[in-house]
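Enquirer: Below are the sequence and a predicted model; questions follow.
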Amino acid sequence: MSSIRAIAAGFSLIAVARSMSTAAGSSEGPGLCLGGTAGTRSGSPPRLLRLTDVPGYEAHRVNDVLLLRPAGAESPCGSDTEAAEDGSEHVVFFPGDIQNFQQEMVLQPEGAQYQGWSLERVALILGRRFPGRHVWVVRASCMYLHKFSCYHNFVESNMFGAPEHSADYGALRHLRALLSHGMERAGLLPPGGASSSPFPPPGFSLALVGFSKGCVVLNQMVYELAGARADPLLGPFVGSVTDMFWLDGGHPGGSETWVTDRRALRELAASGAALHAHVTPYEVRDPMRAWVGREHRRFVRTLQELGARLSNTLHFEDEPPSIDNHFRVIQTF
């Protein structure tokens, strides 16, 4: 988890918020590009487009998403009449607890302290980390008590977001449908393109990034890989994933913070994707949750034994564990 344990541990939220606001940049950012507003022009700054209730796999699975277009994108925001812009490289980010849209975080006493890590500000950070790519930030389908992110649409979870993983929940099917409909609504695919043409389109590539609680989505996808790679619809989509980033994974359950099942990890290693584990002492050196560090070490060791393309980085190793550094891994990975 991200913020909740810090509150219990007595961290000063005000001090944390100040330091995070400084680290994340000033409060001035690009305006939200909503339906009916002017589009971007070549050479203009990136624009943020918020899409609500984007349908995914099955009628009841919908998510709000935020799209950051790369600098120089020419297609108007929300246009369904213009030609799709040329952009085949995409990044999808799954945030952690308490992270929400800026306008909603400022209304909550605890959320307001963390608005330096709102979805909009994180999208801008990722835009600098992945220049030239379209960045998608997927809001959790439920925020219990405005704090606990629950990714019910991607993985079976309790109200606090602790997952129960399985091999056939449909996380990959949901993400595929979510992106195809989101791209159509954003003008990245022509009208009807999501339903009338194969998805992903030619040249499409995808990097998946999970932070803190958001890593449960990546973990669920790992469990689904065996079936997905054999599926004629999902196979090409899974094959488009070039990179997967785990950023300081954590959740309130007592196990499965990191995937340790060797069969699932064998499928992950065989996928050929570049795998990246980025952690901080906040998660992997917490004596009250020693299993997190043990699972992380087993995740890394098993993938290395299986010959995976894996990088493993411990950030802020010589600094005391802190919620501040937990969030800062979003900037430093």
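Expert: Nice, I can see it.
Enquirer: Only C-alpha atoms from now on, for both contacts and neighbour counts.
Expert: Noted.
Enquirer: for the longest strand along the chain, which positions count as buried?
Expert: Longest strand of the chain, by residue count under DSSP state E: strand 58-68. Across strand 58-68, burial judged by 16 or more other CA atoms under 10 Å covers Arg61, Val62, Asn63, Asp64, Val65, Leu66, Leu67, Leu68.
Enquirer: show me where the stretch 1-150 of the chain has strands.
Expert: Taking DSSP state E, counting those that start in this stretch to define them, one finds strands in the stretch 1-150 of the chain at 48-56, 58-68, 89-94, 134-138, 142-144, 148-150.
Enquirer: tell me the most buried of those?
Expert: strand 148-150 (a mean of 27; mean count of other CA atoms under 10 Å).
Enquirer: could you say what helices and strands that strand packs with?
Expert: strand 142-144 (3 or more CA pairs under 8 Å, 6 or more residues apart in numbering; DSSP states H and E).
Enquirer: Next one for the comparison:
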Amino acid sequence: MLGFGLLRSPQLLLLLPQLGIGVAAFNSQARTMNLGGSSSRSGALCSPSAERRRQQCVQLSAVPGADPQRGNELNYHDIMTRHPENYQWENWSLENVATILAHRFPNSYIWVIKCSRMHLHKFSCYDNFVKSNMFGAPEHNTDFGAFKHLYTLLVNAFNLSQKSLLPKKNVKDLNKDAKASNCRSSSSHTTNGCRGEKERTCEKFDESAMSFYPPSLNGASFTLIGFSKGCVVLNQLLFELKEAKKDRNIDAFIKSIKTMYWLDGGHSGGSNTWITYPEVLKEFAQTGIIVHTHVTPYQVHDPMRSWIGKEHKKFVQILGDFGMQVTSQIHFANEAPSIENHFRVHEVF
């Protein structure tokens, strides 16, 4: 992204389905969002909405398969409010975005994961998912291992969340009789400066107790959602798709992905903001995954980066030609391009 540092640090989110007794998914689909991490990063988990209940976020420490957090402008709310510049964007803190997504996708688990590296405190770099240059512009290939990394991260995150959410209960028994546990964090202090041994509550919501079932990979279905720079991860998955299917576990995981969202994608490179290679998109179309693209003038109408709009149009066209179910929507089309509307795509998609 050119011109504004905050755009180079979008969070990665993963929404996972709430599984009740005998229920393997919600509303026929589960949802996710962006991806991150390959050796020890923290993430935030928000419980699904319950009637007349407030949502609550839990800070999970050291998820194996995720890198440490390093100075991302879009950060936890209490960190952003103390920053001399980033306080103005506190509405888009990780907790608040997780809350927005929880309302957008009820009955889902939401995982917030950040990029693995920041260059000059401005450029998000997802080195653990795609080969990138100094500024985080992707250098896509077919065998980097993004799918394997994502799958491993999910397995580790599920295991850690079960331990954090159910520290004194037997997970198997709770899955059988649907007993619930309060959201609690087991961390004492995390490397990203977040407080430990305290429940982290989503901004503007009370610290009321939430009860929900522990997440499980068994029978789960997923939706991957990429925002801004985070879309480079979704693009890398497309390049790896053919090779990744050769692994039995990864192939099963791919088949559990039901929907993918690209939200106003962009990066600091001069091409491949949207994938337009027919051979790559043909392989993708064969998965039957539903695709949604949501863009704003900030990206697709930028005269200094005219290729973004052209690539987006071609991406949608090629997928449609291959018979894929794909939708495209531009938001705030009659308004001047702005970073605020870029962030607001979270609220309107």
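Expert: Great, that's in hand. No experiment lies behind these values; they were computed from the predicted model shown.
Enquirer: want to throw the strands of the stretch 1-150 of structure 1 into CSV with distance to Gly187 of structure 1?
Expert: Formatted as CSV, those follow (distance: least, CA to CA, whole Å):
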stretch, distance to Gly187 of structure 1
strand 48-56, 11
strand 58-68, 11
strand 89-94, 14
strand 134-138, 12
strand 142-144, 27
strand 148-150, 29
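Enquirer: Tell me which of the ones you listed sits nearest to Leu275 of structure 1.
Expert: Closest to Leu275 of structure 1 of the strands of the stretch 1-150 of structure 1, according to CA to CA: strand 89-94, at 14.2 Å.
Enquirer: what inclination does the closest one have with respect to strand 58-68?
Expert: With axes from the mean of the first three to the mean of the last three CA atoms, to 10 degrees applied, the angle from strand 89-94 of structure 1 to strand 58-68 works out at 110 degrees.
Enquirer: Can you find the partner of Ser166 of structure 1 in structure 2?
Expert: Aligned by TM-score structural alignment, Ser166 of structure 1 pairs with Asn141 of structure 2.
Enquirer: That match: neighbouring residues, count only.
Expert: Residue neighbour count, defined by other CA atoms under 10 Å, stands at 14 for Asn141 of structure 2.
Enquirer: and it, how far is that from Thr276 of structure 2?
Expert: Look at Asn141 of structure 2 and Thr276 of structure 2: by CA to CA, to the nearest Å, they are 14 Å apart.
Enquirer: returning to that earlier point: so the match of Ser166 of structure 1 touches Phe239, yeah?
Expert: Yes. In this structure Asn141 of structure 2 lies within contact range of Phe239 using CA atoms under 8 Å: 6.3 Å.
Enquirer: and of the buried residues of strand 58-68 of structure 1, the nearest to Arg129 of structure 1?
Expert: For those, the nearest to Arg129 of structure 1 is Leu68 (12.3 Å; CA to CA).
Enquirer: so what's that closest one up against?
Expert: Counting by CA atoms under 8 Å, 6 or more residues apart in numbering, Leu68 of structure 1 makes contact with Pro46, Arg47, Leu48, Leu49, Ala123, Leu124, Gly127, His134, Val135, Trp136.
Enquirer: Where does stretch 124-134 of structure 1 end up in structure 2?
Expert: When structure 2 is aligned by TM-score structural alignment, the counterpart of stretch 124-134 of structure 1 is residues 99-109.
Enquirer: First-to-last residue distance for the matching stretch?
Expert: For stretch 99-109 of structure 2, by CA to CA, the gap between its terminal residues amounts to 11 Å.
Enquirer: residues of that stretch that come out buried?
Expert: Those would be Thr99, Leu101, Ala102, Phe105, Pro106, Asn107, Ser108, Tyr109, for stretch 99-109 of structure 2 by 16+ other CA under 10 Å.
Enquirer: which of those residues sit farthest apart?
Expert: Longest distance between any two of the buried residues of stretch 99-109 of structure 2 is 12.4 Å, between Thr99 and Asn107; criterion CA to CA.
Enquirer: counterpart of Met183 of structure 1 in structure 2?
Expert: Per TM-score structural alignment, Met183 of structure 1 is aligned with Phe158.
Enquirer: what about its match, distance to Glu95 of structure 2?
Expert: When Phe158 of structure 2 is compared with Glu95 of structure 2 (using CA to CA), they lie 19 Å apart.
Enquirer: who's more crowded, the two?
Expert: Glu95 (28 against 18).
Enquirer: Walking through the stretch 151-300 of structure 2, point out its strands one by one.
Expert: Counting by DSSP E, counting those that start in this stretch, the strands of the stretch 151-300 of structure 2 are 181-182, 211-212, 222-227, 257-263, 290-295.
Enquirer: Including distance to Gln329 of structure 2, could these go into TSV?
Expert: Compiled in TSV, the strands of the stretch 151-300 of structure 2 are given as follows (distance: least, CA to CA, whole Å):
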stretch	distance to Gln329 of structure 2
strand 181-182	39
strand 211-212	34
strand 222-227	14
strand 257-263	10
strand 290-295	5
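Enquirer: which of the ones you listed sits most buried?
Expert: Counting by mean count of other CA under 10 Å, strand 222-227 has the highest mean neighbour count of the strands of the stretch 151-300 of structure 2, with a mean of 26.
Enquirer: which part of structure 1 lines up with it?
Expert: Counting by TM-score structural alignment, strand 222-227 of structure 2 sits on residues 206-211 of structure 1.
Enquirer: ditto for stretch 293-308 of structure 2
Expert: Residues 277-292 of structure 1 are where stretch 293-308 of structure 2 lands, counting by TM-score structural alignment.
Enquirer: buried ones in the matching stretch?
Expert: Buried residues in stretch 277-292 of structure 1, counting neighbours by 16+ other CA under 10 Å, are found at Ala277, His278, Val279, Thr280, Pro281, Tyr282, Glu283, Val284, Arg285, Arg289, Trp291, Val292.
Enquirer: That one spans what distance, first to last residue?
Expert: Stretch 277-292 of structure 1 has an end-to-end distance of 13 Å (criterion: CA to CA).
Enquirer: I'd like the distance from that stretch to the chain centre, please.
Expert: 20 Å (CA atoms, centre = their mean, to the nearest Å).
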